[in-house]
Each structure stands twice: as structure tokens, then as C-alpha cells.
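In: this one's structure only:
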């Protein structure tokens, strides 16, 4: 992994310093992985967030089936997922007394697929545990410091970051690569996140793109 990729992985891994004492080493992934996914999603959606909120307001009184509303909101977001919460991840730390409530509200604004992925991580349980340990504000603020937008950390780099984090978790848990399990829903979202900026090129009929090495790695885990 090049120094640039390592820089992002090391920054994210530094969150473990905050968890030490309240979490066992083997439990670090329960916090760091879902927060990494959450921050990546937030950064991917940030440029079109206002468009999504405007579309949501426009559709508020429209008598449309839920599926059509979902399609319109996805179109507004320019991705296969969206968030309709007026809150932003980077601003959650501004209200230190209500981080847990605001974080849950923010997560509740995601489209169903993204919410289900975080549920697979049992993320709500970690929010409660972090809050009770006095760590939630610190962890959320730490992740808010890193910009994981695709223009800053491209798909290839993000794949390396995920791979490095999973490798570290496997090592401290004394697991081999084959013993480390990532839920299919998480893999699917990771693929969507890796491919997000290239969705139109990849999905346009008649256009052929070679499968990137990192994407092949992720898909091979399914």
C-alpha cells in the first residue's frame, strides 16, 4: 500500500487509541468499520445533499407509491443510496450533549439498504455502549476530521483502506483471512461505495470496463 493509502488507514486506525480500556482489541472493528462506512457514505452524498432534501420536500404531499419516491430520491442523490436527514455527519459534534440522539436521527434518514448494512454491524448497540463510556463524542468527532469523498480518496484508495483495516482486525483477533467474515450486505455496500463515481459508466449499455483488482478482491469475499 502506498504512503497515501496508509495515511488514511493509519488515521482511521488511530481511533483504537480512544477505545483502549473500554473495548477489547478484538472488538475494535465493531466501532471502526461501521464508522468508516458511515463517513464514506456521508462524503459520497454530501455534494447532492441539498438536492435530495429539496426533492424530499417537493414529494412530501405527492401521492406516489414508496418505490417511486425512492427512485426519485436516488436520482437526486446521483447514487444508489441517499439520506433525507437535515443533519450532516460533520456537524454531529457541534451538540456534544445530544450526539447519540442526533447520530441515530441522521442514520434513520438513510435509504433502506444503507440502514440495513449498519444494522448488520449492530451499530445501534455500539452507539449506546460508546455513549455510556463517554466515547461517542470523541469517536464521532475523530471521524468527522477525515474527508473520504471520492475526489479525495478515490475508489482504488478506498479499497486499499478497507483491506488494510480488515487485515489489522484479523491480526489482533488471531484470525486467518478465511476466518474473517464480512456480511454479504456489507460487501454489497462496499462495492457500491467503491463504484459510486463510476456508476454511470459501468451501468451504461455498450460500455465495457475491466474489473479493477480491488473490486475483484471485494467480490471474491461474497
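Out: Okay, I see it. Small disclaimer: the values here were computed from a predicted structure and weren't measured. Residues are numbered from 1 along each chain as shown.

In: CA atoms for contacts and neighbours, from now on please.
Out: Fine.

In: what's the closest non-adjacent residue to residue 177?
Out: Spatially, and ignoring its direct neighbours in sequence, residue 177 is nearest to residue 170 (6.9 Å; CA to CA, 6 or more residues apart in numbering).

In: Distance-wise, check that neighbour relative to residue 114.
Out: With distances taken as CA to CA, to the nearest Å, residue 170 is found 24 Å from residue 114.

In: center of the chain, which residue is that?
Out: Per CA atoms, centre = their mean, the C-alpha nearest to the average position across the chain is that of residue 37, at 2.0 Å.

In: Run through who's touching the helix or strand harbouring it.
Out: Using DSSP states H and E, residue 37 sits in helix 28-45. Contacts to helix 28-45, defined as CA atoms under 8 Å, 6 or more residues apart in numbering, come from residues 12-13, 15-16, 19, 77, 79, 82-83, 88-89, 118, 121, 123, 126, 140, 143-144, 147-150, 165-166, 169, 190, 193, 196.

In: Let's see that with 7 Å instead.
Out: Helix 28-45 is contacted by residues 16, 77, 82, 89, 118, 121, 123, 126, 143, 147-150, 169 when judged by CA atoms under 7 Å, 6 or more residues apart in numbering.

In: Now render these as JSON lines, adding secondary structure and distance to residue 48.
Out: JSON lines is the format used below for the contacts of helix 28-45 (DSSP: H, G, I helix; E, B strand; the rest coil; distance: CA to CA, whole Å):
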{"residue": "16", "secondary structure": "helix", "distance to residue 48": "32"}
{"residue": "77", "secondary structure": "helix", "distance to residue 48": "5"}
{"residue": "82", "secondary structure": "coil", "distance to residue 48": "9"}
{"residue": "89", "secondary structure": "helix", "distance to residue 48": "14"}
{"residue": "118", "secondary structure": "helix", "distance to residue 48": "22"}
{"residue": "121", "secondary structure": "coil", "distance to residue 48": "26"}
{"residue": "123", "secondary structure": "helix", "distance to residue 48": "25"}
{"residue": "126", "secondary structure": "helix", "distance to residue 48": "29"}
{"residue": "143", "secondary structure": "helix", "distance to residue 48": "21"}
{"residue": "147", "secondary structure": "coil", "distance to residue 48": "16"}
{"residue": "148", "secondary structure": "coil", "distance to residue 48": "15"}
{"residue": "149", "secondary structure": "coil", "distance to residue 48": "12"}
{"residue": "150", "secondary structure": "coil", "distance to residue 48": "14"}
{"residue": "169", "secondary structure": "helix", "distance to residue 48": "33"}
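
In: next, the one to line up against it:
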């Protein structure tokens, strides 16, 4: 009997909920995802092993070495090895084998040894897959709680292809990602971009068969998976995409790898490291590798160590206080020169902030690299309530003729539905935004959506300010100009700091000390 989506989701959530006595919900993912993937691997290996045994009933004519060679050649795509080989404690590093020992002391150590053994036995597929595994320590997660989680998870259906499709399995994984983010706020939400935002970006960039897709801040891998899923839904071959991602946090990179495997996507690379300081995808000459489609939802206004001499820094170097434009510069450098396009979600500040960011913005606009600015509703994300925007870039000279020499502005800030914890974009909202993006004419704000193509001459006349309210009057009329408000705040703040510094100098000269600077 086929396993339903709701059945697997309920079972897995019940297992996760066993952790409530030991840790906050924001930390559930570090335990549940490695256990879930371990069970998936074990169930798959066991299923394939039974098929092998049935085909070679008895194995009387095969030596152990011959049997192993045939099994791994024809039936298995990865290895589940033994741990403590050659000792009285020898057992296979499988879910069912360790589950049989949950009542014994040292469960966390056996789980850790099993996961490490699987990583070591499959270095090309599973190297560093399970992350740091600190949760296997008794001081972090007591053995009796880990045992309860494993028992509860074991009540979920067998996670192999003969019993459960990858669509169901991948859907269950995404369900847990969303559930953890919904219930725990920013910590879990840091690596989870709402699915509808991901779908919108992918729809705009429209990946095609055999293209390469790259996410420099890939989090849980949702954008890479969405690229393959959309292509498949459009009648294409999602499996033909080359999927590439980089993630700074080791455990989150493991979540991404497991997520991709759960969706039956095996042609991928997920590297670990700081993309701005140490990009891991490079050409032989040391320059950054280039891709057809680049997507990202980087951490907003991240403090960083600015580049001193980096070819990615077109137009200048982003300030230490915000790496927003540095991520954009990296994405631009990563675009294939013939058909590269990029979509990134960022806060509205990138549209109008001055100083070094203004110089970069001017260079990008003068190079006609920015194709579209799309204003999104506020409170879409788990980690922030601020309104965000999508910026779409095209490699130099690759815009369609109607889009050359200007920028398409779309205001979708009023298109949302209120949900329990945040606002959401509906399928209709996404479709309407994509339609406006592909339209050759301006939209008049009907149904809460406005669009206007603005020539570069008008943008230059506005000092290269990209604030949507300057170009779509509906936005300007319905809300105060956010750029003007922030500029006024920054001026007032600088004046206050200057006055405070003068006051401290006067007090110090008078011999009065003890004031905090």
C-alpha cells in the first residue's frame, strides 16, 4: 500500500517532538535530519540487499568476495559498512542494527560511529554529510531521549523507493524544514527561504535542460531543488541540471546534501566555506567559476572583512557594515558571459544607500547589468519582518532589446495573504509577477501589482537611486519614501554622534571622567 504524504509527515514530526524535553525547537533539525537520512540510507540498503539475496538464492556457488562484488555492482549504490569489525561488538552501521541496542549504555557513541563509518565508506557521496554530530554526546542529548526519538522514527514507514516515492520523501523533508522554521523563529529560519519566494526567483530565471545552477549561500539547498523541480514540471529533465552550492555552516551544508539526496538529485556539489572570503568554485586560473543560473538569499547587511584586491569588486568595495553588494558582485562575476542570469533577494537598502554602495550601484547600472527590481511584501521571511526585493541581473549584452538601457520595476508589495506567523505569496501572486516580468508593456497597478520600465536616463537623473517609490507612484502614494526616511535618520544620527563626541571632549578637558564612549 502506498505511503501517504501526511502519514510520513505525522510520524516524523512525532519523532522530532520527542526532543522537546531536551532542547529548544530551533535545534531539532541538527538531530532529526541526520537520523532521518540514516534511516533512509539503511532502509534503501536493506531493501536492495533483500532483492540481491532473492536473485541469488542460496549463494552456494559464490565466495563472500564474489557475492559482495556482484551486490555492489548490480544492486547497491552506496555502502553500509560494519563498525567494530573483528570484535565481539561487530555490527553493521545500519539503523536496524543500532536500534536493537537502544536500551544499552552509550547509544550516542554507537550512532556517531555508524554515521562516521558511512561517511568514510562513501567519501565521494557522503563526505562530511552528517555535520559535527555534537548531539551524539550524552551531555548534549541524553541517551534515553535519543532512544525515544529513534523508536518514534522507526514507526514511520520504510523509506525506500519500493515503498515510498522520492516526491513523498522529499516533501516530508521540506515539511520538517518549514515546521522547524515556523515554530522556532530566526535560528531555524536562517537557512530556510520560504518556498514561494524560491519558486518566484526560479520562475523568473527559468533554468533549461543541461544548464548549471549555482547558489553561493545555499542554506538547506531549497533553491537548487526548486530549479530541478520547476524544470521537471515544465516537461524538462530536472536531473540534467548541474547543481552547485556553497554554505558557510558545516551542519547546514550537511542538511543541503541530505535534502538533495532525498529529492533523488545526485548530480550536485555542495562546498563548505565563506563565499566572499574563500569561494570554492573556481576555474584553473583562480578566477571564480561561471554558471548559467545564479540564485541566492544571502544574509542581510552582514558585517564582513572587505576585499583589498579582488577582481569581483566591480565599481568598488562594499562597506564593512554591509556585505549586500559584495554578494551581488560575486554573483555578477559568476554569470556565464553568454547566457548567465542571476536573481537575489535583498533588503531595500541596497536600492538607495549612499557611499561605497552607491558607487557600485552606479557601475552596475552603467554596465546595463540590472534587468529588474521587484518589490516584495513585508514579513515574508522567518528571520526578518522588513520588506525585501528581488534583483535580476543579466550578463553584459544579453538583455532582450526591449530591456536594454533601463530597468523594469515591479511593485508586488501589496500582493500577499496573511498566514499564522508571516505573510505568504499565493500561486496566483507568483504567476502575476512572472507575467508582469515577461510583459512588453507597463502595468497600471490593477489587482495590487504595478510595473514600469524606466530608462537609464531617468535613473541617472535621480542620482542612480533605485528606490521603487521614485518610479512607481502607487508605492510613493501609499507609503512614505523609505529612502528619504533612512537618509534623514542617518544624518540625525551622525549629528548626534558629533555632538556627543564634542561633549565628551569638553568633560575630559574639565577633568570629568567615567562616561562611556
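Out: Looks like it came in fine. Being a predicted model, the structure only gives us computed values, none of them experimental.

In: Give the aligned equivalent of residue 108 of the first structure in the second structure.
Out: Under the alignment by TM-score structural alignment, residue 108 of the first structure pairs with residue 116 in the second structure.

In: What's the match for residue 181 of the first structure in the second structure?
Out: Under TM-score structural alignment, residue 181 of the first structure pairs with residue 219 in the second structure.

In: Is its match in a helix, a strand, or coil?
Out: Assigned state for residue 219 of the second structure: coil (three-state reduction, DSSP: H, G, I helix; E, B strand; the rest coil).

In: same question, residue 270 of the second structure
Out: strand.

In: nearest residue to it other than its sequence neighbours?
Out: residue 245 (4.7 Å).

In: matching residues in the first structure for the helix or strand containing the one you found?
Out: In the assignment (DSSP H and E), residue 245 of the second structure maps to strand 242-247. Matched against the first structure by TM-score structural alignment, strand 242-247 of the second structure finds no partner residues.

In: Starting from that strand, tell me the next helix or strand along the chain.
Out: Strand 242-247 of the second structure is succeeded, C-terminally, by helix 250-262 (DSSP H and E).

In: ok, back up a step: the residue nearest to residue 270 of the second structure: neighbour count?
Out: 29 (other CA atoms under 10 Å).

In: before we move on, back to that, around whatever residue of the second structure lines up with the residue nearest to residue 177 of the first structure, count how many other residues there are.
Out: Here residue 170 of the first structure is matched to residue 181 in the second structure, going by TM-score structural alignment. Using other CA under 10 Å, residue 181 of the second structure has 25 neighbouring residues.

In: what does residue 444 of the second structure give?
Out: Residue 444 of the second structure has 13 nearby residues by other CA under 10 Å.

In: quick one: contacts for the nearest residue to it once chain neighbours are set aside?
Out: Distances taken as CA to CA, 6+ apart place residue 450 nearest to residue 444 of the second structure, at 5.4 Å, with adjacent residues excluded. Going by CA under 7 Å, 6+ apart, residue 450 of the second structure touches 410, 411, 412, 443, 444.

In: Please, where are all the helices along the first structure?
Out: Counting by DSSP state H, the first structure has helices at residues 3-13, 16-19, 28-45, 49-59, 66-77, 99-108, 112-120, 123-132, 136-144, 155-172, 184-195, 199-203, 213-220.

In: what angle separates the fourth one from helix 66-77?
Out: Just to be clear, that refers to helix 49-59 of the first structure. Relative orientation of helix 49-59 of the first structure and helix 66-77, computed by axes from the mean of the first three to the mean of the last three CA atoms, to 10 degrees: 150 degrees.

In: okay, the angle between helix 49-59 of the first structure and helix 28-45?
Out: 80 degrees.

In: now the fifth one
Out: When the same axes, to 10 degrees is applied, the directions of helix 66-77 of the first structure and helix 28-45 differ by 80 degrees.

In: contact partners of helix 66-77 of the first structure?
Out: 45, 48, 49, 51, 52, 55, 80, 81, 82.

In: ok, back up a step: in contact with the residue nearest to residue 177 of the first structure, which residues?
Out: 176, 177, 180.
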